[in-house]
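1. Turn this into a structure:
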Amino acid sequence: MTDTIAVAVPRKGRPLEAVLQRVAAEADAEGVADEIISTLRYEKAVTKGNQTPERDAYDRLAEYSHLADPTKPDFTLLRDDRAGKPRRIVFDSVDVPAGDVTLRLVGREEPFRSLRKHDFALGFDSADLVLEEVVELRPDPLTRIADVNARIDPHDTDVRVVAGMGDTVYHTLMATPEILPQGDRPTREFLRDYEGELCISPRYERLVEAVVGTRNSETFDFAYPDEDEEEEAAIADTGAGVYLTVTGSTAREHGLVVGEELFPSETVLMENYEESGEVADRVKELFARAETETAMAIY
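-> Below you'll find the predicted structure:
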């Protein structure tokens, strides 16, 4: 008999797509993954006003969902955080056979917190949330996902990072040329002597302190973009900041010098080791066996 294990996953966005793409590769589930991804991309466009649907959200939800067959994706309806709190259709669940295990992917708003509450043994979420909530702040900077577990207090949580999914973008330091020495790029060492404001996204204070190191964060104060203000524009007005980048082209368009890549923002497989067992170990092996830069052996 095939074992079934529930795995917490994000309800939408890049982290969910990274999980689905890995599931598709490891479990021969390309059709299911493509259906979920295309549906959510369309619904994101609807929420942002870039698509005008002919039917209301409830009719679309009924069309997308497959309540009678757990091997086909199910969706649900939530209030979005955007202005006006529009309804948004997001992923709910699907069962995916993967060898001798069935993965029951279950959507959660914050999978990491679901694992911390012992609701699941395994889950996927952004490594950023681990840095924001549980890593210890130290004078030395945290630079690699492989070093995250060493900074988690075992008395604080039973959750550990198992492996990365490879969907990497970077928290990158950037600054205007006016505050930099001639020809220099902003680095962690630059921050050690920088006296002023550092513009970051709200809630990222602990993350930024962790990745720059507390000895490099003593002289600056945090600032934040105004509501609906583009992050790169806010950083240009402030003088320096940290933001997620892929190519840095938008930052350069705002006259910013793109500097040091401080830390990879990546979707990671996590485990609550107090809830794990033999089935969870088989699933970990399934996802971690691919050779990636961030894969690691925990035990």
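2. make it CA atoms for all contacts and neighbour counts henceforth
-> Noted.
3. ranges for the strands of this protein?
-> Applying DSSP state E to the chain gives strands spanning 3-10, 74-79, 87-98, 101-108, 122-126, 159-164, 169-175, 196-199, 220-223, 240-245, 257-265, 267-272.
4. Just say which of those strands is most tucked in.
-> Highest mean neighbour count among those (mean count of other C-alpha atoms under 10 Å): strand 122-126, with a mean of 28.
5. Quick check: longest helix in this structure by residues?
-> As assigned by DSSP state H, the longest helix anywhere in the chain is helix 30-47.
6. which strands and helices sit next to it?
-> Other helices and strands packing on helix 30-47, by 3 or more C-alpha pairs under 8 Å, 6 or more residues apart in numbering; DSSP states H and E, are helix 13-27, strand 87-98.
7. can you put those in TSV and add distance to E54?
-> Listed next are the helices and strands packed on helix 30-47 as TSV, based on distance: least, C-alpha to C-alpha, whole Å:
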stretch	distance to E54
helix 13-27	24
strand 87-98	15
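8. now the other sequence, so there's something to compare against:
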Amino acid sequence: MTTIRVAVPRKGRPLEAVLETVASQADATDVADRIISTLRYEKAITKGDAAAEDTVYDRLADYSDLSDPTEPEYTLFRDDRDGMPRRVVFDSLTVPFGDLDVQLVGREEPFRALRKHEFALGFDSADLVLEEVVELREDPLADIADINDRIDPVDTDVRVVTGMGDTVYHTLLATPTVVDSLSPSLTREFVTEYEGPLCISPRYERLVEAILGTDAIEGVEFTYPDDEREEEAAIADAGLGVYVTVTGSTARDHGLDVGAQLFPSETVLLENQSELDDDVERVRDLFQAENQSPIPAR
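-> The predicted model follows:
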């Protein structure tokens, strides 16, 4: 039986989105649920919100069944929290899709694995695509469907196929004082008029330039939260910022107004167009069947 390898994230919301899609397309609901609950439990242990009697190595041995590829395998990842604890993360799972086997393979950065032609298909956050390869233009990038139009084919053969629907948004946040000083509407146009500090995560500088547009950020000075502070608190000090929000409740707790949703932070299905064949395309079509319409490939 032919096996198609697909790069997936090792943990977090993007991996859960992939597992839920796999469960909807194959008889894999039980194993998907077990992986999700296991990784949530391990995250809670790492954060100190749960305690375990067994060592991380004992738990790793209990979770993984190396004799059966249709059972999940896990591995250890050095977390960057205080003390750098070892965290159990996803490693591999093989799922039958009709006459094909699809092997989900955990990678720290699946998009980069596709760029290096290690995989034909993969899933990763749209954020990383914006940070790595999209062209910066005067006008803003506002939708996932427009990403491929801004990828230079000289830079990479990887393209976005579709979004997975697990959407949260990069959102404009500002203090009422800053908003009242310019306009009651906290939009991209507001940023065009604004001059001063704009607080963002340091890993998102290029992303923010892309989704606001280079015209809007003229006169803006990027600032960044330090390791000891919540992003919303740092944005409140700066007066204006961009941050991924779900409900905006934490931002409001810090006295911030919640403005325009600038761009979806969403898991996307990716393909390396130079690595496609008939079997890979069949798997790609199965993955995108449960999600949005295909995105035009440039």
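9. Provide the TM-score value for the superposition.
-> TM-score of the superposed chains, computed with TM-score structural alignment, normalised by the length of the second structure, equals 0.97; 297 aligned residues with a C-alpha RMSD of 1.2 Å.
10. one step back: go through the helices and strands packed on helix 30-47 of the first structure and name the closest to E110 of the first structure.
-> Counting by C-alpha to C-alpha, E110 of the first structure lies closest to helix 13-27 out of these; the figure is 11.2 Å.
11. Other residues contacting that closest one?
-> Defining contact as C-alpha atoms under 8 Å, 6 or more residues apart in numbering, one finds that helix 13-27 of the first structure is touched by 9-10, 29-30, 32-33, 37, 96-99, 124-126, 165-167, 266-267, 286-287.
12. so what's the spatially most central residue of the first structure up against?
-> The centroid of the first structure falls nearest to S126 when counting by C-alpha atoms, centre = their mean (2.6 Å). Contacts of S126 of the first structure were listed using C-alpha under 8 Å, 6+ apart, and they are P15, S265, E266, T267, V268.
13. Run the residues you listed past the second structure and keep the common ones.
-> With the contact criterion set to both residues aligned by TM-score structural alignment, their matches' C-alpha atoms under 8 Å, the contacts of S126 of the first structure that also touch in the second structure are P15, S265, E266, T267, V268.
14. Just give me the closest of those to N149 of the first structure.
-> The closest of those to N149 of the first structure turns out to be V268 (C-alpha to C-alpha; 12.2 Å).
15. Does A146 of the first structure touch T294 like I think?
-> Yes - using C-alpha atoms under 8 Å, A146 of the first structure and T294 qualify as a contacting pair, with a distance of 6.2 Å.
16. Could you pull up the contacting residues of the nearest residue to T157 of the first structure once chain neighbours are set aside?
-> Closest residue in space to T157 of the first structure, ignoring its immediate chain neighbours: R116 at 6.2 Å, by C-alpha to C-alpha, 6 or more residues apart in numbering. Going by C-alpha under 8 Å, 6+ apart, R116 of the first structure touches T157, D158, V159, N272.
17. quick one: which two of those residues are the most distant?
-> T157 and N272 (8.4 Å).
18. hang on, the earlier thing: I'd like the contacts of S126 of the first structure laid out as CSV, including distance to T176 of the first structure.
-> Shown next, in CSV, are these (distance: C-alpha to C-alpha, whole Å):
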residue, distance to T176 of the first structure
P15, 31
S265, 23
E266, 27
T267, 30
V268, 33
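19. How about the contacts made by the nearest residue to L137 of the first structure once chain neighbours are set aside?
-> Nearest non-adjacent residue to L137 of the first structure, counting by C-alpha to C-alpha, 6+ apart: A210, 5.3 Å away. By C-alpha under 8 Å, 6+ apart, the residues touching A210 of the first structure are L131, V135, E136, L137, R138, P141, L142.
20. lining up those residues with the second structure, which overlap?
-> Where the second structure agrees (both residues aligned by TM-score structural alignment, their matches' C-alpha under 8 Å), the contacts of A210 of the first structure reduce to L131, V135, E136, L137, R138, P141, L142.
21. how many neighbours does the residue mapped onto the first one from the second structure have?
-> In the second structure, the residue matched to L131 of the first structure (TM-score structural alignment) is L130. As a burial measure, the neighbour count of L130 of the second structure was computed by other C-alpha atoms under 10 Å and equals 24.
22. what residues are up against L130 of the second structure?
-> Listed by C-alpha under 8 Å, 6+ apart, the contact partners of L130 of the second structure are I147, R206, L207, A210.
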